[in-house]
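> I'll drop the sequence and a predicted model, then ask my questions.
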Amino acid sequence: MVDKVFEPGVQAGRLDPETYEAHFADLHGPLDGHEALVAADRCYFCHDAPCITACPTEIDIPLFIRQIATGTPDAAAKTILTQNIMGGMCARVCPTEQLCEEACVREAAEGKPVLIGQLQRYATDHLQAQGVHPFTRAASTGKRVAVVGAGPAGLSAAHRLAMLGHDVVVYDARPKAGGLNEYGIATYKTPDGFAQGEVDWLLKIGGITVETGRALGADLSLEALRAEFDAVFLGMGLSGVNALGAEGEEKDGVLDAVDFIADLRQASDVADVPVGRDVVVIGGGMTAVDAAVQSRLLGALNVTLVYRRGRDRMNASRFEQDLAASKGVRIVTHASPKAVHGNGSVREIEFDYVGDDMKPTGQTLRLAADQVFKAIGQTLEGDGLPALERGKIAVDAHGRTSLKDVWAGGDCASGGDDLTVTAVAEGRDAAMDIHGALTA
């Protein structure tokens, strides 16, 4: 990071253009053809490979790596995309170090797994660069399905339903389709408009109409959708943000991390996004890490990520935690927000140190802050929804809800683990169950 004189307060353009370009470049550059062959050659092609069961979408990983090794990357891509139509995005954002690569036999034997995620990216990028779509639609069934939410779960469901011959209308509240992939992931993980490019490529299957700026509410009710369509899939994610529960949290400068990340993702120039000199991010998940790291990359001088439990309880992977530390983010654990101080705008935030039982120890911590980002979880919003379970839509193993002909998946549904790859799997599996119900 270049030397600069930092002015107090929140401002844009703290760094020079070259530094911004370097900071927001691709986190992991793609493998070239030779590197892919070398990486593929390390695979043992295990029978009953543990990496397959560790993948929420159950991609046949040894098969697609063998296909790369034999010089057929497009066949490898089809193997991947058959199970995970958003395999390109998942190759970039999936915590492979906790899933397939952690289960890799090479990891157990040598501490160095096969580069499954990067090989997946190599294959899917190779195919998508040609602009072709490897799947074709079945004959029309005459059935119509509504999908609410154009995120990973909704798009996965829509693609599978369209491929099976159903006509699908996807509704989304945002101006663009993509959901979390478009609005909620760090810019350096998916640069160069990849998220939108993947959506455009996915829609080439045909039979899918996307209507943006449409959310469940006054002009789009679940009751009306059920009356108009043969089935409905709910995959709208979570739009509400939990409160800190700290005195003074209404002060200026206390913001939602998801909005900060979305603003950065949609900015035509990241230099236009303002950031504080002293930034505090509250939370322990991927959103918290993304907000903290990007604050540093934008030029914040001091960034502290504060979590109420230990690092072993953080939802962010160890890789993400280490990435944050490597970018200069300070991580403070076992601290819970107590009060936000300042005259109208935040100037300091006070925390109680807490034990494993979450009870205050009597010790406190005060941090200077001109910007505080909340990343402490989101909540489901909407009227007339199916029965809920722990604040999310209750679903069975097939994604069925308490309402006839209504399915759900992704972050808005119970049972998931808030990962893109899991949402894709849930959308795909619900689509298969919807297809069975509609063609029975």
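Sure thing, it's come through.
> From now on I want contacts and neighbour counts done on CA atoms only, so please keep to that.
OK.
> can you map out the strands along the stretch 151-300 of the chain?
Under the criterion DSSP state E, counting those that start in this stretch, the stretch 151-300 of the chain contains strands at 167-172, 208-212, 231-234, 240-241, 254-256, 278-282.
> counting contacts, what elements does the last one pack onto?
Yep, that's strand 278-282 we're talking about. Counting contacts by 3 or more C-alpha pairs under 8 Å, 6 or more residues apart in numbering; DSSP states H and E, strand 278-282 packs against helix 286-298, strand 302-306, strand 371-374.
> this is the other structure I want to compare:
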Amino acid sequence: MSETERRRDVAGARLPAEAYGELFAGIYPPLDAHEARVEADRCYFCYDAPCVQACPTDIDIPLFIREIATGNPDGSAKTILSQNILGGMCARVCPTETLCEEVCVREVAEGQPVQIGELQRYATDHLMARGEHPFSRAAPTGKSVGVVGAGPAGLAAAHRLAMLGHDVVVYEARPKPGGLNEYGIAAYKAVDDFAQEEVEFVLKIGGIEMRYDQPLGNAVTLEDLLEAHDAVFLGMGLPDVNRLGLEGEEADGCLDAVAYIETLRQSDDLSKLPVGRNVVVIGGGMTAIDIAAQVKLLGADSVTIAYRRGQDAMNASVYEQNHARKLGVTIRHWMQPEALIVEDGAVVAIDLAATTAGPEGLRKTGEMVRLPADQVFKAIGQAGDAGPLAGAGIDMAKGRIVTDETGRTSHPKIWAGGDCTASGDDLTVTAVAEGRDAAEAIHKALME
């Protein structure tokens, strides 16, 4: 055994076999009918409610809560799903604490908002458990739309287009649908294969054909789609991950956080996942929190998130940061990666440079910290791939698609939404809103 192998300790099965199921169960149990009614009664049913204004999908929150309070959870679910067809998943992963619940009058006055996310989950789960779809298709329009990507934006667009009477074909690069909801979120946020259950629910509207293993630019080209369909919606997300730009980034142990989460989400045996003793995560968004929390749950001794700015600048909410801390994750602000320490082709440590913000922006203070690291996870954002769109006349900005307020690109037959667009903010709920709104714009254009 080499000195590097003795210094590094990356292994699976750090926990008793029975512990994995317990640790990766849902964070909170769902509300039962009595709890939902009691919580719904806390809502003031505000006129011009601030929670509605804070919701990217414009759900009528006071109305759906009132419907729960009056014993009509199915009606409540239809109110939710009419604006957000992925309302079940959004109830589980949406950062309600920084959106609707943050502006709840109960939060402002008492510091205890109405549990809007939990009530939304109660209503949507109640309806989905019945196995019925609450919407029906309009008369056929004779128009066909191609949708690239079966993630939140693509599914929302496909459902709304099908409901409006169009025939839809969804081209998904992977063997399963769901996008971020299936491959990219912490496993304990959506258990029991909920992402696939929700896709099946969406497809019950009819009129949507799913084609898997169809990556754009390979199995199918944009030219093919424009020839086969009257309009095209692009919702393929971001396939690449930003690099640290450090020497040794290809070494063993310097990992892509998104890819690791995907492997974890698709694993049938979590004990086989390699986990280090000392883990460092670079980034300040939800991916950084998700990978740090899950690696800690998998048995890492020490997990540190290093972020180059202060807490207020982190994209991950304070709620999520605190959740990670409760699990034992350390978050160090004002620290950016300076160098990877590599021995025998493997990462053994990382040097972090202290930073500060001044009139000229972020700068280093000169202070350095070295942390031992069996694994270093990159979670500093994702990047688009403009290759499959080359020559299509689509305006791009930093690898992302430029759209107008309706989601239309510079090509008259192509719309886009979600993370792949320049306006995307990496939230499932925003992607749903953009997919839905682009579908309405496509319908209007085709009908004219």
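Arrived safely. Just so you know, these numbers come straight off a predicted model, no measurement behind them.
> follow-up on the earlier one: for my notes, please list the helices and strands packed on strand 278-282 of structure 1 in TSV and give mean neighbour count and distance to residue 359 of structure 1 for each entry.
Below are these laid out as TSV (neighbours: other C-alpha atoms under 10 Å; distance: least, C-alpha to C-alpha, whole Å):
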stretch	mean neighbour count	distance to residue 359 of structure 1
helix 286-298	27	23
strand 302-306	24	16
strand 371-374	26	21
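> right, so of the ones you listed, which gets closest to residue 108 of structure 1?
For these, the distance to residue 108 of structure 1 is smallest for helix 286-298, at 25.5 Å, taking C-alpha to C-alpha.
> Give me the contact list for the closest one.
13-15, 20, 23-24, 184-186, 257-258, 260-261, 270-271, 273, 275-276, 279-282, 302-305, 315-317, 320-321, 323-324, 327-329, 373-376 (C-alpha atoms under 8 Å, 6 or more residues apart in numbering).
> Equivalent analysis for stretch 232-240 of structure 2, please.
145-151, 153-154, 157, 172, 179, 225-226, 382-385, 413-420, 435, 438.
> Out of those, which end up buried?
Taking 16 or more other C-alpha atoms under 10 Å as the criterion, what is buried in those is 145-151, 153-154, 157, 172, 179, 225, 382-385, 413-420, 435, 438.
> Just to be sure, which of the residues you listed are found in strands?
Using DSSP state E, the members of those that fall in strands are 145-148, 382-383, 414-416.
> re earlier: can I have the buried ones of the contacts of helix 286-298 of structure 1 as a PyMOL selection?
Here is the PyMOL selection string for the buried members of those, based on 16+ other C-alpha under 10 Å:
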select buried, resi 13+14+15+20+23+24+184+185+186+257+258+260+261+270+271+273+275+276+279+280+281+282+302+303+304+305+315+316+317+320+321+324+327+328+329+373+374+375+376
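> Tabulate the strands of the stretch 151-300 of structure 1 in CSV, adding columns for distance to residue 393 of structure 1.
Shown next, in CSV, are the strands of the stretch 151-300 of structure 1 (distance: least, C-alpha to C-alpha, whole Å):
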stretch, distance to residue 393 of structure 1
strand 167-172, 18
strand 208-212, 23
strand 231-234, 9
strand 240-241, 14
strand 254-256, 23
strand 278-282, 26
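> So for residue 96 of structure 1, which of those sits nearest?
For residue 96 of structure 1, the closest of these is strand 278-282, at 24.7 Å, according to C-alpha to C-alpha.
> ok and the closest one relative to strand 302-306, angle-wise?
Here strand 278-282 of structure 1 points in a direction 20 degrees away from that of strand 302-306 (axes from the mean of the first three to the mean of the last three C-alpha atoms, to 10 degrees).
> so how much does strand 278-282 of structure 1 differ from structure 2 once superposed?
Per the superposition on structure 2, strand 278-282 of structure 1 and its aligned residues are separated by 0.7 Å on average (mean C-alpha distance after the TM-score superposition for structure 1).
> how far is that strand from where the chain is centred?
21 Å (C-alpha atoms, centre = their mean, to the nearest Å).
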